[in-house]
Structures are given as structure tokens and as C-alpha cells.
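# Next one to model:
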Amino acid sequence: MSSLLQNTLIGFIMLGFAGMEFVTRRYQTSVNATHDDTKLELAMFVSLLAITQPLSILVSGKLCAWLIPEQHGAWAALPWWAMAAILLICDDMTQYWWHRMSHSPLLWPLHRAHHTAQYMSVRITYRNNFFYYLMMPGLWIAGVLLYLGFAKVYGVYLVIKLTVILGAHSAWRWDEPLYRIRALRPLMWVLERTISTPATHWAHHAMTNEDGIGHYKGNFGNLLFFWDVLFGSAHITRKYPARIGLQDDVLFGQERWFTQMFYPLFQSRRAHSALRFGARAYVEDETHGSAADALSPINEQERSA
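Just a heads-up that it's a prediction; the model follows:
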């Protein structure tokens, strides 16, 4: 698949989901974005497309040309299904683990921005810290696979993957009406355990786990939700959390967009923050669900992600 066709298809898919958000009025009734939200989402979208992705592919390709010049295009004769399997493992599974690791104390500040939106929409799909994507293993591995001859299959794979990811973040919950159709129940049972859906991914963005729907300690899958099933982090309810975002932002105010995007180059001035060296982060008391002054930055991702 040519880059032009690939990008055109992705553009139409984005517009399609965005259009459905408006047609169903989900955007108008649920997306309450601030100016900082818009700046962060636009800046990250542009930087990923214009800087991070091209840079990772270019540099990894140059390194391959230097280290393994004889391997250029060496895997181009592999059947498409073998390439697809390699991509699912080397790109999608590694992204699952990168995402899961990003909910650990060390990497949480680089992923926190993705969870600070108090709404779900296609517009938050690429909302993250700049260095989160720059350090993502899958982008660099993709450059190696492209050097080895995966270009055509990678284009198709990327279109499919982004369709699933955009749909999982969309304010238009495409899976919701399908759950109500009795004849589709067996299909939906398989589907929700195979790919990320709005129900499973919205749970990951929930503000709390207390309602039994939210599951911010799991549901990490991007294209395949199967990784969550396989590695024990899946939570399936076919319901959607009432509140999205981080409790500490509600209590103490949202971090500035440039701090979220460029931490650690910029650091927070907030009293409770994971975006400042040595700061004490907000912790929600497990028993009573109230604010506790506490504790250490280790726990913010566990109680507020």
C-alpha cells in the first residue's frame, strides 16, 4: 500500500469517527475540552506525524543500513500472514507491554497526559507526552521491519490498527447497540476478547474502579485486546464508566498543556503532582474514597490513572 493511499484512508477513518460523534451528538454532550486540552492534543498530533514517527523510522533505517546492509529487503518474500503475525508480536504486543509499563511509577509521568482528558473522543487518541512516543519500542521496530521489506503489509496493518484504536477512543460507542442484538451475542463475545472496543477501553480511562466498571489497572491493549486476556489484565463488563479522567485534576486543577507534553523539561507547580521531581502525589483512600494527603508518587498511577 502506498503512503498516499494509507494516509488518505486513515484521514477518512478519522473523519468518519469524528462525524459519527457529531451525528449521534455524543461529542456535543460529553466532550468538555479546555483550551489546554485542545493545545495538547493538536501539538501532540502534529509532533507525532511530523517529528516522532518519521524520525524513528528514518534513524532505525539508517542504523540498519549501517549495521546490516545486506539485509535490506531480505524478508520481502515472506507471505502476508507471516508478516502480519510478526507485526502483531513486534509492534502490537510490545506496545501492550510499553503501555502496561507506563502505568508504573517510573514511566507514569510520560503517559499521564493520555488520562487527563475528562472525556472520550477520537481527538485524544494521540494525546500523550512527547517522550512517550519517542521512546515507544514499536515505532523503532517498525523502522527495522520496513527496512527488511514489510512496507506493503505494514500499510494495511497500520490502517486496520488505527481503525480499531480510533474506534476504542471514540465518543460514539459503536459496540453499544450491538450488545443489545441477541443474534450477535456470540460474535460480540469473541470480538470483545480479540480487539479493543469502546467498552473495554473506556474502562481503562475511568476515574475510579469503585463502580466495578472502571479498570485503570488493566485493559492495556491497542489493536488486540487478546493480550489483556492472555496476560491477565482483562476486565469485561459491556458497560461504560460514568466519569473519565484523573481525580487529582478535579481536586487540584489540570496541569498546563506544555508541562504534560514536555515533562521533564517542564515541571508542575501544583502541590500534588507526578510531574515534578520529589512532589507528593494525590492518593485516593482505598476504604473511604476520600482525599488523603499522602503519600508518594508511586501511588498516583495506582489510585488515579
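# Please make it C-alpha for all contacts and neighbour counts, starting now.
Will do.
# and the lengthiest helix in the chain, what does it pack onto?
Ranked by number of residues, the top helix in the chain under DSSP state H is helix 3-23. On a contact count with 3 or more C-alpha pairs under 8 Å, 6 or more residues apart in numbering; DSSP states H and E, helix 3-23 meets helix 151-169.
# who's in contact with the helix it packs on?
Identification of contacts with helix 151-169 by C-alpha atoms under 8 Å, 6 or more residues apart in numbering yields 1-3, 6, 9-10, 13-14, 17, 80, 83-84, 87, 120-122, 124-125, 145-146, 173-174, 195-202, 222-223.
# What subset of those residues is buried?
6, 9-10, 13-14, 17, 83-84, 87, 120-122, 124-125, 145-146, 173-174, 195-202, 222-223 (16 or more other C-alpha atoms under 10 Å).
# if we can go back for a sec, also compute the angle for the longest helix of the chain relative to helix 151-169, please.
Helix 3-23 runs at 10 degrees relative to helix 151-169, counting by axes from the mean of the first three to the mean of the last three C-alpha atoms, to 10 degrees.
# quick one more, to check against the first:
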Amino acid sequence: MDIRAYMGFVTLGAIVVLLAEVAAGRHRGVYKRKGEFPLIGLNMAVGRFLIGPSMAVVIALVWGALLPRYSEALSDIPLWLALPLVMLASEFCFYWVHRWAHQGVRNRSLLWMIHRTHHSATYMNVSVWMRLNIFWYVIIPNAWTMSLAIYLGMGEAAGLTMALNAAWNVVTHSDFRWDDAVRRHPIFGRAFRAAEHIIVSPGIHHTHHGFGRDGASYRNFGVMLSVWDWAFGTLHIPDGRPYKYGLPGHDAHWLEELAYPLVRIDQSRKNAVPSGTQPFAADREPA
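Sure thing, here's the model as predicted:
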């Protein structure tokens, strides 16, 4: 089974979860900001189906030029070993790029201004997975690491990792929060909290999108694995949902969120640094 088949199943699953959320009323009244639907729709049309595939071709050419003698160099590694290696390496790279993006919130770094689109939603459901700036497809480290793995001969491991990554994004962005009950369970709760040091639960990622009580966008940077957050001291296991989702004081136009820095609107209106998204003095990120 190739990557197209894997992603086809994941896409179908995402549609099923999305429809279930809608049927359950989880989308009712949450799209309060103007431009939410065009932002998500254009990201899918331009980002997912145009820039994403184009970048895949560009990145493949880059690796071929940089490492001309290493094509298929690791093709003899069995899948049972290649899969965890690719997963750990891709998660490690994503962790640091993702963390650097959030560390740029104070000085409005380019990396943060591109990534903020994913965090300005004041709700959490499957649609947030596709709520991205189109240039995120250029800098997202997964595209580079997966392309490298394929170039080195670990194509099946890369395909499985991409499919698992996409499927887990559906799980962790969904409004269905089955993990809260498990985390509070008197018997299974402790074991589940221990597992959250390894696997990103919906609660761990919802916390990353929130502010206020149990909200901490300066923590929990992993996608599937929380081992790097645990190793580098940025893991926060919540007790429940965050107080609120989004970025307090955020007022950017949806077109700017879609295509910054190509599109800049109302630059005279400076977005205040969201107080709810910054660590407290005793828990501040190192400079």
C-alpha cells in the first residue's frame, strides 16, 4: 500500500470525524470571526493541493543535489527498525521548529507570524487541523524529514509516519475529548498519565492551543510523541480543557493569516502579546 492509499484512508477518517462533530452540534456557533470558512477553504485549495505537492518536488530535488551518492543508502533497514527511527527523527525536528515558532511570539518573528494562524482559532475541532498559513507548507519540517527518508530508501516507513501523523492530528484536534474521563479514572488514570509522557493525547494538544487555566501554548510541541517535550522540560499534562482557546487580543485579517508575509493588512494595529500565551515568571522559556 502506497502513501496515496494511506492518506486516502486518513482523509476519509477525518471527514467522518468532522461530520460526527457537526452532527453532535460541536460546530454550532463557534465560527464567530469573519473569514473562517474562506481561510480554511483556501488553505486546502492553495496550501494542501498546490504548494504542498510543489514543495515535495522541490525538496526531492534539494536532497538529490545535496546528497547525490546516498540515494537508497538505507534501503536495507527493515521496516520494524526504520519506522521508529523515522518517527523519532521527524518528531525531534518538528519539536524544535515548532518550539522556535512559539518563542518568537514576543518579537513577532516570521516563524511565529506564519504559525499563529493555526493558533488564532477560538475553538477546537478537526477543521483547525487545516487552519494554516499557506507558507507553513514551505517550512514545516515534516516535509523535509519525510522527503529525506524516502530519498534514503525508507519510503514505506516515511509513508506510514505521514499517515500516522495525519491520523493523530485528527484525533488530537477533534472536539471529542474521550481522554478526560480516562485521565480522571481512579484505576486507569495514573497509567494514562504515565502514557502521556510518551504519546500526545487530545488533552495535551488542546492545552497547547489554549490559555488561562490548563492552557499553555509555550508547552507540548509534539505531534504524536511527547517524549521530546518530556526530555526538554516542556511537557504539561492537563487536568481538563483549557479555560479558552485562541490568542487573546488577536485581530489579524483572515487574508493576512492565510498568506502572511505576502499579505499584510492593518499593520498599524499591533497585536498585543497575548498575556495568556506567555509563561509565568517562574516558568519562562530560556532566552
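# Inside helices: which ones of the buried ones among the contacts of helix 151-169 of structure 1?
Short answer: those in helices (DSSP H) are 6, 9-10, 13-14, 17, 83-84, 87, 145-146, 198-202.
# residue range for stretch 139-150 of structure 2 in structure 1?
The aligned range for stretch 139-150 of structure 2 in structure 1 is 135-146, by TM-score structural alignment.
# Just the buried residues of that stretch, please?
Result for stretch 135-146 of structure 1 [16+ other C-alpha under 10 Å]: buried residues Met136, Pro137, Gly138, Leu139, Trp140, Ile141, Ala142, Gly143, Val144, Leu145, Leu146.
# export these to CSV and tack on distance to Thr237 of structure 1 and secondary structure?
Formatted as CSV, the buried residues of stretch 135-146 of structure 1 follow (distance: C-alpha to C-alpha, whole Å; DSSP: H, G, I helix; E, B strand; the rest coil):
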residue, distance to Thr237 of structure 1, secondary structure
Met136, 30, coil
Pro137, 31, helix
Gly138, 29, helix
Leu139, 32, helix
Trp140, 35, helix
Ile141, 34, helix
Ala142, 33, helix
Gly143, 37, helix
Val144, 38, helix
Leu145, 37, helix
Leu146, 38, helix
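# what's the closest of the residues you listed to Asn32 of structure 1?
For the buried residues of stretch 135-146 of structure 1, the residue nearest Asn32 of structure 1 by C-alpha to C-alpha is Met136; the value is 29.1 Å.
# Tell me, how many residues neighbour the closest residue to the closest one other than its chain neighbours?
Computed as C-alpha to C-alpha, 6 or more residues apart in numbering, the closest residue to Met136 of structure 1 that is not its neighbour in sequence is Trp98, at 6.9 Å. When counting by other C-alpha atoms under 10 Å, one arrives at 18 neighbours for Trp98 of structure 1.
# Trace Trp98 of structure 1 over to structure 2, please.
With TM-score structural alignment as the criterion, Trp98 of structure 1 lines up with Val97 in structure 2.
# How about Leu78 of structure 1?
In structure 2, Leu78 of structure 1 lands on Ile77 (TM-score structural alignment).
# List the single closest residue to its match in space, sequence neighbours excluded.
Met154 (7.6 Å).
# so what's the one you found up against?
Met154 of structure 2 makes contact with Glu72, Leu74, Ser75, Ile77, Leu79, Ala82, according to C-alpha under 8 Å, 6+ apart.
# hmm, 7 Å instead?
For Met154 of structure 2, the contacting residues are Leu74, Ser75, Ala82, by C-alpha atoms under 7 Å, 6 or more residues apart in numbering.
# From Leu132 of structure 2, how far out is it?
Using C-alpha to C-alpha, to the nearest Å, Met154 of structure 2 is found at 28 Å from Leu132 of structure 2.
# cool, and Ile51 of structure 2?
Separation of Ile51 of structure 2 from Leu132 of structure 2 (C-alpha to C-alpha): 12 Å.
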